[in-house]
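Engineer: pasting the sequence and the predicted coordinates here, then a few questions.
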Amino acid sequence: MTDSDRSALYQTPLYSLHEQARMVPFAGWQMPVQFSGITQEHRAVRDRVGMFDISHMGKFVLTGQRILEHLQRLVPSNLRGLQPGQAQYTVLLNAAGGILDDLIIYNQGSTETEGDRVFLIVNAATTASDRQWLLEHLDANQVTLTDQSQGTVLIAVQGPEAIATVQRYTETDLSTVGRYEHVTTSMFGASAFVARTGYTGEDGVEIMLDAQPGQTLWRSLLEAGVEPCGLGARDTLRLEAAMALYGQDVDAATTPLEAGLSWLVQLDQAGDFIGRSPLEEQKRHGVPRRLVGLRLTGRNIARTGYEVMHDGHVVGHVTSGTLSPTLGYPIALAYVPPSFAKPGQPLTVNIRGRHCEATVVKRPFYKRSPSS
């Protein structure tokens, strides 16, 4: 990459603190792919605690009147019961029921000055298109969108020791913040948004701060011995937890029913929304393909785009694959017809001309123990 190419990429407010990281371009940003090494970072999150600079994620603040009612028309999940302090993972859909993006909606309640306040975190690669979609479909007379995607820090602290580690920096009792709940508190004399969410399959929080206190938090966590982690470990961790990566495992040509996200589609509660009719059709007649988990034999790693075979015929394609650092064997996600989606189904994956044995398994591949 040339210097001019690098200068065209955005830098997070933590960029100057990543001297030890190997940097790569990702979704228009310069991002750390690894610090000490992917396996070491992965294991730190599974065993102790690690942290990620995810400041590149899209961050929208919606203020105004009846915001959840407006958003309800854009997602298949029921938002009517989403209380202040709670969050909802869901998807934006196009008219064909395809996934434009997956996102988290945080209800921050109401104030006399702003009215309702809702915070959205979306994927970095779709920030601009999501913003345009929202502006086109929300009533500008009732809802104001503020884009905070640049200039703010977002740090994910993940692992069994995450809550105890972050607790040192705030007087708010984080143990009272449940899974998919959030709170606005204070850290280093500044306002901090703390959500008990993450993308690793472990317990943890995601923290949003302005640039200066965000840099202070990152330095403080480093001094406390928290392992800095890059995109590489983030990918292996989320894949073990069978969490979809937008643009790879799900996209605008994929419906949530095909992607194993049927729990987000609440047709009996969500009312009318964009993409409802195609999803109703798939509910009635079945989906043409399903996203499944695969366990491969030996050290055979299935990469994105590899063919999934049965009796010598191509029946699907791999979307994500890796050698699981936690489990010690190769895992993958792939789309196959429903007739091949049952756990225990034997398949093969074409890996550079070799047909390597694979078996459909239940997802997630890894699930943390309730006590951890």
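Structural biologist: Okay, I see it. Numbering: from 1, shown residues only.
Engineer: alpha carbons only for contacts and neighbour counts from here, please
Structural biologist: Fine.
Engineer: any idea which element G293 lies in?
Structural biologist: Element membership for G293 (DSSP states H and E) is strand 290-296.
Engineer: after that strand, which helix or strand is next?
Structural biologist: For strand 290-296, the succeeding helix or strand toward the C-terminus, using DSSP H and E, is strand 307-310.
Engineer: before we move on, the earlier item: got the contact list for the strand holding G293?
Structural biologist: When contacts are defined by C-alpha atoms under 8 Å, 6 or more residues apart in numbering, strand 290-296 is touched by residues 242, 257-260, 329-338, 341, 356-365.
Engineer: same check, this time on stretch 6-25
Structural biologist: Counting by C-alpha under 8 Å, 6+ apart, residues outside stretch 6-25 touching it are 28-36, 53, 55-56, 150-153, 211, 214-215, 218, 230.
Engineer: of those residues, grab the buried ones for ChimeraX.
Structural biologist: Command for ChimeraX, covering only those of the contacts of stretch 6-25 found buried under the criterion 16 or more other C-alpha atoms under 10 Å:
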select :29,30,31,32,33,34,35,53,55,56,150,151,152,153,211,214,215,218,230
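Engineer: against that first model, consider the following:
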Amino acid sequence: MKNTALTHIHESLGAKMVPFAGYHMPVQYEGINAEHETVRSGVGVFDVSHMGEFLIEGEHALELIQRITSNDASKLQVEDAQYSCMPNDTGGIVDDLIVYRVKEETYLLVVNASNIDKDWDWISKHNSNKAEMKNISDNYSLLAIQGPKAVDAMQSLTSVDLSQIPFYKFKVADFAGIDHVIISATGYTGSGGFEIYCKNSEVEQVWNKVFEAGAAYGIKPIGLAARDTLRLEMGYCLYGNDIDDTTSPIEAGLGWITKFTKDFVNSKALLQQKEEGVSRRLRAFELETKGIPRQGYDIVDEAGNKIGIVTSGTMSPSLKKGIGMGYVNSSHTKFGSQIYIQIRNKALPAVVVKLPFYKG
């Protein structure tokens, strides 16, 4: 198991540590609901340094990114970020990722921790024109400073006006006494804030200064468990749960990041799916009675016939009800449809709803 550069700090704070994607990671500090509420109403900090970072550079960088990703990276200006996915050859997804255009011919790809080696091999396999590739995952740390108070709490740490960085834009600037830090207006919570990329050797200083600056705003460290409830309330996909090597971006509701204005891996088959329709779709649902849906639970119709499977589920700390997502046969994907979640020996009624669950 690997440690992040901040593992010793998490342990000193009394975090419950668990193995996650090959790392020792803090799953919670004071408790999921309290940490969730801190991010929804204040400001909290996640150490997500387990994420992978690849640099793709040179005159063939964009060409390679266009071939492997579903979104249109040619639209990116310097200081733009873009959510995308990498389709595989068989209709599934290798990974979802964020693409940053750092310089004219320099792109940063941020990938899921559990997929770092798989992604690297996949991108390398398609790098026929020899774009320059560097895996810098082991050298960089990532802090997600999330919540509605993040801008005010962090402003004293940088000369950049944080309120002027739009969603999915970033700056390379000074932060917490370190030069050349990526300050990105991205995140996985739906409550605003920033993601800060810096070197492992710098992150402890950044962490300490972030907590000094945020003290007056009630800043707290947040674990992976609350990260999961926060992202689920927004309906953000989690790789390995809601999307994987067997789920297509069209089935997963990721048509908005699948641009058929260019050729990319498996684009013809995915276009056919878009035009002809798919037999199942990822849908959100709310339970209409007490209960907690969990990954792997069957989704059934009124007669008890299996019509799908839950991919993510929890008791929503904000809504105080059971919520989830799952793949459902297309006959039951209409919003407002009645479905049932098989929890142990009971089929609990649920309704198909539009995302996000949490409206803010």
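Structural biologist: Happy to help now that I have it. As the structure is a prediction and not an experimental result, all values here were calculated from the model.
Engineer: TM between them?
Structural biologist: TM-score for the superposed pair, counting by TM-score structural alignment, normalised by the length of the second structure: 0.95. Supporting figures: 352 aligned residues with a C-alpha RMSD of 1.2 Å.
Engineer: what's G322 of the second structure aligned with over in the first structure?
Structural biologist: When the two structures are superposed using TM-score structural alignment, G322 of the second structure falls opposite P330 in the first structure.
Engineer: related to what we said a few turns ago, the strand holding G293 of the first structure corresponds to what range in the second structure?
Structural biologist: When strand 290-296 of the first structure is aligned against the second structure using TM-score structural alignment, it corresponds to residues 281-287.
Engineer: post-alignment, the matching stretch versus the first structure, mean distance?
Structural biologist: Between stretch 281-287 of the second structure and its aligned stretch in the first structure, the superposed structures give an average distance of 0.5 Å (mean C-alpha distance after the TM-score superposition for the first structure).
Engineer: quick one: distance of that stretch to the chain centre.
Structural biologist: For stretch 281-287 of the second structure, the distance between its averaged C-alpha position and the chain's averaged C-alpha position is 18 Å (C-alpha atoms, centre = their mean, to the nearest Å).
Engineer: residue contacts, the counterpart of Q150 of the first structure in the second structure?
Structural biologist: Following TM-score structural alignment, the counterpart assigned to Q150 of the first structure within the second structure is D138. In this structure, D138 of the second structure makes contact with G52, judged by C-alpha under 8 Å, 6+ apart.
Engineer: mind listing the helices for the stretch 201-350 of the second structure?
Structural biologist: For the stretch 201-350 of the second structure, the helices identified by DSSP state H, counting those that start in this stretch occupy 224-234, 267-276, in order along the chain.
Engineer: surely V110 of the second structure and S49 touch.
Structural biologist: No: with contacts counted by C-alpha atoms under 8 Å, V110 of the second structure stays clear of S49, the gap being 10.8 Å.
Engineer: which residues sit in contact with the spatially most central residue of the first structure?
Structural biologist: Most central in the first structure under C-alpha atoms, centre = their mean is Y199, positioned 5.1 Å from the mean C-alpha point. Applying C-alpha under 8 Å, 6+ apart, we find Y199 of the first structure in contact with R234, L237, R238, M243.
Engineer: one more time with 7 Å
Structural biologist: By C-alpha atoms under 7 Å, 6 or more residues apart in numbering, the contact list for Y199 of the first structure reads R238.
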